[in-house]
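Chemist: Return atomic coordinates for the entry below.
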Amino acid sequence: MRLLLDSFWRAVAYCMLPRVIVLSLLPLGLMVLLAAGFGYFYWDATVAWTREALDAWPLLSSFWGWIGRLFSGDVTAVLAPLVVVVAATPLIVVVSLLIVAGLMAPPLTALVALRRFPALERKKGASFFGSVARSLGVTVLALVALVVSMPLWLIPPLVLVLPPLIWGWLTYRVMSFDALAEHASPEERATILRAHRLPLLCIGVLCGYLGAAPSIVWASGLLFAAAFFVLVPLAIWIYTLVFAFSALWFGHYCLDALAQLRARRGAAAAASVPSDGAPAIEADQALLSQWKSP
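Modeler: Presented below is the predicted three-dimensional model:
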């Protein structure tokens, strides 16, 4: 618990550093460019396809007609852009996580190591491409879990539990691996992840709930169309800042756990090896006994 709380407060303090704020803005700029490119090339086609899909449902055609007569308008024409935006939200979250893991997590972990653990040896237990491959693999598993669990979201309590739990597991698997990739050996990383699995999962789940908070800003952008292009980038920046906080929290926790593990192993190794002065003391005692003997 001490390690959990200590790493939390340190991560909060590090989020206020200008370097961290600038790093949190870089993925935002990249994502804005990607979103603008998608909107320029694919927005009209995606909205048109979504509208055709909504109109093609026989069970809902009469419902759309009734709503249209009630509000005197084309419901699918208004609903299709909202469906596209809502459907893009999980993709934006996943892209944010991958961008943070690939671009932000290594510099943030290096910042933690430089300021707190400058003497910690870097054993380079994982490569950059190995980290990216692992991130992609667990992301695919998380997306599959999200799709499979969507029918359970209709049950009110589960919709508040399952998505943050899945995002928490994804954050835990990605961030903890990246935090130890540079400094820990594969054996040390496996030992720490096995010994601290529950606290690291708790950090991931808490960060998953924090990642759901910007959805309020996102929903406001959907409700207030005039402020859409202001609130949605703000929500994306909050997402990236939450992920930066997650990287810092995992970095502080994992590097502190690694330092403690090496300290314990060093103390155990020093205790198991006799001191250099022991043989000399034994030899002096033998000479003294021979001198006293007649």
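
Chemist: all contacts plus neighbour counts: C-alpha atoms, from now on.
Modeler: Will do.

Chemist: how near is the closest residue to Ile99 other than its chain neighbours to Ala105?
Modeler: Excluding the flanking residues, the one nearest Ile99 by CA to CA, 6 or more residues apart in numbering is Pro27, at 6.4 Å. Remark: distance between Pro27 and Ala105 (CA to CA, to the nearest Å) = 12 Å.

Chemist: Sequence B follows; please return its structure for comparison with A:
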Amino acid sequence: MISDLARAFIDAARSLLHPKMLAIVLWPMVLSLVLWGVLAWFFWDNWISLLGHWLQPAQEFLSQHDFVWLANGMTVVLLVLLVMPLALTTALFIAAVMVMPMMVRHVASRDYPELERRHGGTFAGSIWNALIAIGVFCGLWLLSLPFWLLAGLGALFSLLLTAYLNQRLFRYDALAEHASHEEFQLILEQSAAQLYLLGMLLALLHFVPVINLLSPVYTGLVYIHYGLGQLKRLRA
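Modeler: Next up, the predicted model:
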């Protein structure tokens, strides 16, 4: 199992350095940042006002105990902490739905040319899978917000939820073109733990500044190499 995971990371890094991949590697994150930048431009005051209303009891408590500076900055800090995961989720969605088909064709033609395409997935299936993944992620993420008040637990839940999002978003598109429906289900059954472990390791990259600009496309490449590698082994 470990060798399969390591091979997927190494092969994905090699694919990332190809000129075709370098040409698209920043698209998902840049498009996401532009989208959320535009939304923030129009709705920042509304968001601040809404959060300030929710945080008013905490701000009053801090002000009474000579933490006025913390009370004043709390709303902005919390809003930034809320927007950052949403921007990352948007970038992952763009990578999974818009960029993955091109990445799959590129990787398959260069590294897995012998794999027959059995088209077990569809574009509509990709959209539906992505909507479910993001819906579950956002719902659980909102439920986890109170845990940010407890040291370390908020970050832990964020890591676990991002790991879920990674594997749920990219496993379908990595195999949709080449695996049959039955092969896809069999790989999910056999590799569920490995797929989630991949998601956990890749989630760590999402929180590293600068590297996280590349991480959506790199995440897709890792799942493509792992998924097609497992499919090749299954058919052999």
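
Chemist: any idea how far the residue most central in space within structure 1 lies from Leu193 of structure 1?
Modeler: The residue lying closest to the centre of structure 1 (CA atoms, centre = their mean) is Thr171, at 3.5 Å. As judged by CA to CA, Thr171 of structure 1 and Leu193 of structure 1 stand 13 Å apart.

Chemist: Over to Arg116 of structure 1?
Modeler: 21 Å.

Chemist: what do you get for Arg122 of structure 1?
Modeler: Distance from Arg122 of structure 1 to Leu193 of structure 1, by CA to CA: 18 Å.

Chemist: Arg116 and Leu193 of structure 1 - which one has more neighbours?
Modeler: Between Arg116 of structure 1 and Leu193, Leu193 has the larger neighbour count (other CA atoms under 10 Å), namely 20 against 13.

Chemist: what residue of structure 2 matches up with that one?
Modeler: In structure 2, the residue paired with Leu193 of structure 1 is Leu188, using TM-score structural alignment.

Chemist: by contact count, what packs against the longest helix along structure 2?
Modeler: For structure 2, the helix with the greatest residue count under DSSP state H is helix 27-64. If you count contacts as 3 or more CA pairs under 8 Å, 6 or more residues apart in numbering; DSSP states H and E, helix 27-64 of structure 2 packs onto helix 68-94, helix 211-235.

Chemist: tally of neighbours for the aligned residue in structure 1 for Met84 of structure 2?
Modeler: Using TM-score structural alignment as the criterion, Met84 of structure 2 maps onto Thr89 of structure 1. Residues lying near Thr89 of structure 1 (other CA under 10 Å) number 14.

Chemist: and what of Leu149 of structure 2?
Modeler: 9.

Chemist: can you check Ala113 of structure 1 too?
Modeler: When neighbours are counted by other CA under 10 Å, Ala113 of structure 1 registers 21.

Chemist: What is the equivalent residue in structure 2 for it?
Modeler: By TM-score structural alignment, Ala113 of structure 1 lines up with Ala108.

Chemist: For its match, give its distance to Phe42 of structure 2.
Modeler: From Ala108 of structure 2 to Phe42 of structure 2 the distance is 42 Å (CA to CA).

Chemist: farthest residue from the center of structure 2?
Modeler: Most peripheral residue of structure 2 (CA atoms, centre = their mean): Gln64, 40.4 Å.

Chemist: Next, the contact list for that residue, please.
Modeler: With contact set as CA atoms under 8 Å, 6 or more residues apart in numbering, Gln64 of structure 2 has no partners.

Chemist: Residue in structure 1 paired with Phe93 of structure 2?
Modeler: In structure 1, the residue paired with Phe93 of structure 2 is Leu98, using TM-score structural alignment.

Chemist: wait, doesn't its match sit right on Arg134?
Modeler: No: with contact defined as CA atoms under 8 Å, Leu98 of structure 1 does not reach Arg134; the gap is 10.8 Å.

Chemist: Which of those two has more residues huddled nearby?
Modeler: Leu98 (20 against 16).
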